[in-house]
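Undergrad: Sharing a sequence plus its predicted fold:
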Amino acid sequence: MNKASFEKVIPPEGSSFKAFYFKAPFMPYGGRWHFHPEFEIVYLPSGKGRRFIGTKISQFTDGDLVLLGPNIPHNCFNVGFESDNYEEYVIQFNGEDIKEASKFFKEFNGIGELLTKAQAGLSVNNKEKHIIGEEIKQMINLPPLEKLLKLFKVLRQFAEVSYESLHARQYLSLSVVNTGRVKEIYDIIQNNYQTNISTRQVAEKTGMTESSFCRFFVKSTGKTFKQAVTEVRIQNACNLLVNSDASIGTIAFDCGFNSLSLFNRLFKRNIDDTPNSYRQKYINHVQVSFPKIA
């Protein structure tokens, strides 16, 4: 798994979002390392295992309920599942419209705040996750309007219970005004992070001068282009460390770092851990360090 694949979410006809259910052995997505611009709710009614979200590995017991913000790379939840009888309920929706509605309807205020906090991922770890889970189960076969109303109820319940941050990170934080252009740049990073990609090359591809490109990118994302490329490389290195047997040196070069020492230094700076220690903590089922990627 060299790259996080982009998942295009296509709601069914007559609906503005997607809600679906599947159960082993019928697993349509396997174990893909992927991302998408939609928010995602995942509910597992039972079982224990590990989550692989961003640069963080964490554990869950007695099922799971999480809310992920946009563009957080993650593995499918059957990866790391340690119990029998895997089943999963998933809701994928555009939260920006709901956050915008909270500006006009006071009833949505709590939901808007919830979605803002979900940018780093949230999990419910007490028995209330199964109360919300029952609402999610009922949603699957409802007509579109009733399904939408049920989504609002699920989000309201989520906002009212105790939850914890997963401390995950998006690949890039997008300005609403410049989302389209930044996504174009992001696609270029995704396809070229293993090479020595430069600001000059990307500026040419996007029809900007190098200086205007650098100003635009910092203004739109809050980070330099170099920082963004490093973030994507580190994210993919974390994925390879826990999902492959490749040597650390091989992973470093496969992810675009031209020296092992540079990789080790940047990995330590961003993840607050060494690559070898990060891998060993996964092997020993211990939660890894929180990332410091901004």
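TA: Here it is on my side, so go on. Numbering: from 1, shown residues only.

Undergrad: rest of the way, CA atoms for contacts and neighbours
TA: Noted.

Undergrad: ok, residue 101 - contacts?
TA: residue 108 (CA atoms under 8 Å, 6 or more residues apart in numbering).

Undergrad: Next one: it from residue 111, what distance?
TA: Per CA to CA, to the nearest Å, residue 101 is found 10 Å from residue 111.

Undergrad: Next: residue 243.
TA: Counting by CA to CA, the gap from residue 243 to residue 111 is 35 Å.

Undergrad: Compare these two and say which is more crowded by neighbours.
TA: Neighbour count, other CA atoms under 10 Å: between residue 243 and residue 111, residue 111 has more, with 25 against 15.

Undergrad: Please enumerate the strands of the stretch 51-200 of the chain.
TA: 56-60, 64-68, 74-75, 87-93, 122-123, 164-165 (DSSP state E, counting those that start in this stretch).

Undergrad: Serialize the ones you listed to TSV and add fields for mean neighbour count and distance to residue 30.
TA: Formatted as TSV, those follow (neighbours: other CA atoms under 10 Å; distance: least, CA to CA, whole Å):
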stretch	mean neighbour count	distance to residue 30
strand 56-60	19	18
strand 64-68	26	18
strand 74-75	22	9
strand 87-93	21	12
strand 122-123	22	22
strand 164-165	14	26
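
Undergrad: Spatially central residue for the chain, please.
TA: Taking CA atoms, centre = their mean, the centroid of the chain lies closest to residue 72, which sits 1.8 Å from it.

Undergrad: thought that residue was touching residue 168?
TA: Yes: using CA atoms under 8 Å, residue 72 makes contact with residue 168 at a distance of 7.0 Å.

Undergrad: what's the burial count for residue 266?
TA: Residue 266, neighbours per other CA under 10 Å, totals 18.

Undergrad: typo on my end, residue 112
TA: Neighbours around residue 112, by other CA under 10 Å: 24.

Undergrad: another structure for you, compare them:
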Amino acid sequence: QLIVMKAILEDIKSNKGTSSFHAFRYQVPYFQFKWHYHPEYELTYIVKGKGYRIVGDSYEYFTDGDLVLLGSNLPHTWSGKSNDDIDSDAVVIQFSNEFIAPFLELNESISIKNMLENAIRGISFEADVSIVSKIIDLSTTNGMDRIINLISILDNLSKKQTKSIASNTFHNVVSKKNEMRINKVCLYIQNNFYNKISLKEVAGLVYLTESNFCKFFKKATGKTYSDYLNELRINEACRLLVQSDKSINQISFECGFETLSYFNRVFLNKKGVTPSKYRNSKTI
């Protein structure tokens, strides 16, 4: 039996009220793990915050200035605790296909149309000052100015270089079945990755056999359980290599690796360089 996972469906229609689209400032002590999806497109700018951004089968470290456009029904979450007392801060803009479709019929909107089609896998941008100020202002703008400014933002973004986020092989299947399971598993992994976590342990969380759990997890994330866990650990190691003076040996154990040799092997496989070379290249 094939087990299909899904993220939580977020109801944006009720959130936006009578507005044509939803634009808001989201300020919290930290971004909590919430693996979810919605039919609307979403443009998210991280004003302040750091942690991990999961989009489809992509798992990447993010920090201040992260700017991402997500397509319809693409599961995602930003998750991370700040190292200081400053709140995490984001501007989120969510708009439906029904809202944007009339604009896409215009000849002048061809670049926006192409960009939105590419957003099915999620795309990230290098944020510049002019676009960022428009995005931040949009959360407090009213009336027709909101619509004009959003189209202007999308037009500006459509002319910039982009980077795809989820892989070509990622196929999203919208289903509410097992939505709680994947959230429970991923949250547990995130909170405990620095410890030894056995396959039996995580499978038991969602009452699956180890064999069925492996199928479930691969379908959910596009990765095997061990690869997902190692990727999370290596991303955390990258952060510590750049942001701390801890020894490589100490970092490897803090990130959940039982031996330094295994850590070095996985790091080289994931990043293409040794931990020491990675640290030197990022701190020059």
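TA: Cool, the structure landed. Values in this document were obtained by computation on a predicted structure and should not be read as measured data.

Undergrad: Next, the TM-score between them, please.
TA: The TM-score (TM-score structural alignment, normalised by the length of structure 2) is 0.63; 234 aligned residues with a CA RMSD of 4.4 Å.

Undergrad: will you turn the strands of the stretch 51-200 of structure 1 into JSON lines that also has distance to residue 131 of structure 1?
TA: Output for those, formatted as JSON lines (distance: least, CA to CA, whole Å):
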{"stretch": "strand 56-60", "distance to residue 131 of structure 1": "17"}
{"stretch": "strand 64-68", "distance to residue 131 of structure 1": "10"}
{"stretch": "strand 74-75", "distance to residue 131 of structure 1": "25"}
{"stretch": "strand 87-93", "distance to residue 131 of structure 1": "14"}
{"stretch": "strand 122-123", "distance to residue 131 of structure 1": "14"}
{"stretch": "strand 164-165", "distance to residue 131 of structure 1": "17"}
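
Undergrad: which one of those strands lies closest to residue 205 of structure 1?
TA: Nearest to residue 205 of structure 1 among these is strand 74-75; the distance by CA to CA comes to 28.4 Å.

Undergrad: Once aligned, what mean separation remains between that closest one and structure 2?
TA: Mean deviation of strand 74-75 of structure 1 relative to structure 2 after superposition (mean CA distance after the TM-score superposition for structure 1): 8.6 Å.

Undergrad: quick one: contacts of that strand?
TA: 31-35, 51-54.

Undergrad: Can you flag the buried ones in these?
TA: 32-35, 51-54 (16 or more other CA atoms under 10 Å).

Undergrad: The helix or strand where residue 252 of structure 2 lies against structure 1, how far on average?
TA: Assigned by DSSP states H and E, residue 252 of structure 2 belongs to helix 248-254. By mean CA distance after the TM-score superposition for structure 1, the fitted helix 248-254 of structure 2 averages 0.6 Å away from its aligned residues in structure 1.

Undergrad: tell me what that helix is packed against?
TA: helix 225-243, helix 260-271 (3 or more CA pairs under 8 Å, 6 or more residues apart in numbering; DSSP states H and E).

Undergrad: What are the buried residues along the last one?
TA: Of the residues in helix 260-271 of structure 2, 263-264, 266-267 count as buried by neighbour count, 16+ other CA under 10 Å.

Undergrad: Tabulate those residues (a markdown table), appending distance to residue 26 of structure 2.
TA: Formatted as a markdown table, these follow (distance: CA to CA, whole Å):
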| residue | distance to residue 26 of structure 2 |
| --- | --- |
| 263 | 36 |
| 264 | 38 |
| 266 | 36 |
| 267 | 34 |
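
Undergrad: Just the closest of the residues you listed to residue 45 of structure 2, please.
TA: Of these, the one sitting nearest to residue 45 of structure 2 (CA to CA) turns out to be residue 267, at 29.2 Å.

Undergrad: how near is the closest one to residue 237 of structure 2?
TA: 9 Å.

Undergrad: Over to residue 155 of structure 2?
TA: 37 Å.

Undergrad: At which residues are the helices of the stretch 101-250 of structure 1 located?
TA: 109-117, 128-139, 144-160, 179-192, 199-205, 210-221, 225-243, 248-254 (DSSP state H, counting those that start in this stretch).

Undergrad: okay, the ones you listed in CSV with distance to residue 20 of structure 1 next?
TA: Below are the helices of the stretch 101-250 of structure 1 laid out as CSV (distance: least, CA to CA, whole Å):
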stretch, distance to residue 20 of structure 1
helix 109-117, 21
helix 128-139, 9
helix 144-160, 11
helix 179-192, 26
helix 199-205, 38
helix 210-221, 32
helix 225-243, 26
helix 248-254, 35
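
Undergrad: Of the ones you listed, which is nearest residue 6 of structure 1?
TA: Taking those one by one with CA to CA, helix 179-192 is closest: 9.1 Å.

Undergrad: Okay, angle between that closest one and helix 225-243 too, please.
TA: Interaxial angle of helix 179-192 of structure 1 relative to helix 225-243 (axes from the mean of the first three to the mean of the last three CA atoms, to 10 degrees): 50 degrees.

Undergrad: In terms of secondary structure, what does helix 179-192 of structure 1 contact?
TA: helix 225-243.

Undergrad: Which positions within the helix it packs on qualify as buried?
TA: Applying 16+ other CA under 10 Å to helix 225-243 of structure 1 flags 225, 228-242 as buried.

Undergrad: after superposition, how close is that helix to structure 2?
TA: Comparison of helix 225-243 of structure 1 with structure 2 after fitting gives an average deviation of 0.8 Å (mean CA distance after the TM-score superposition for structure 1).
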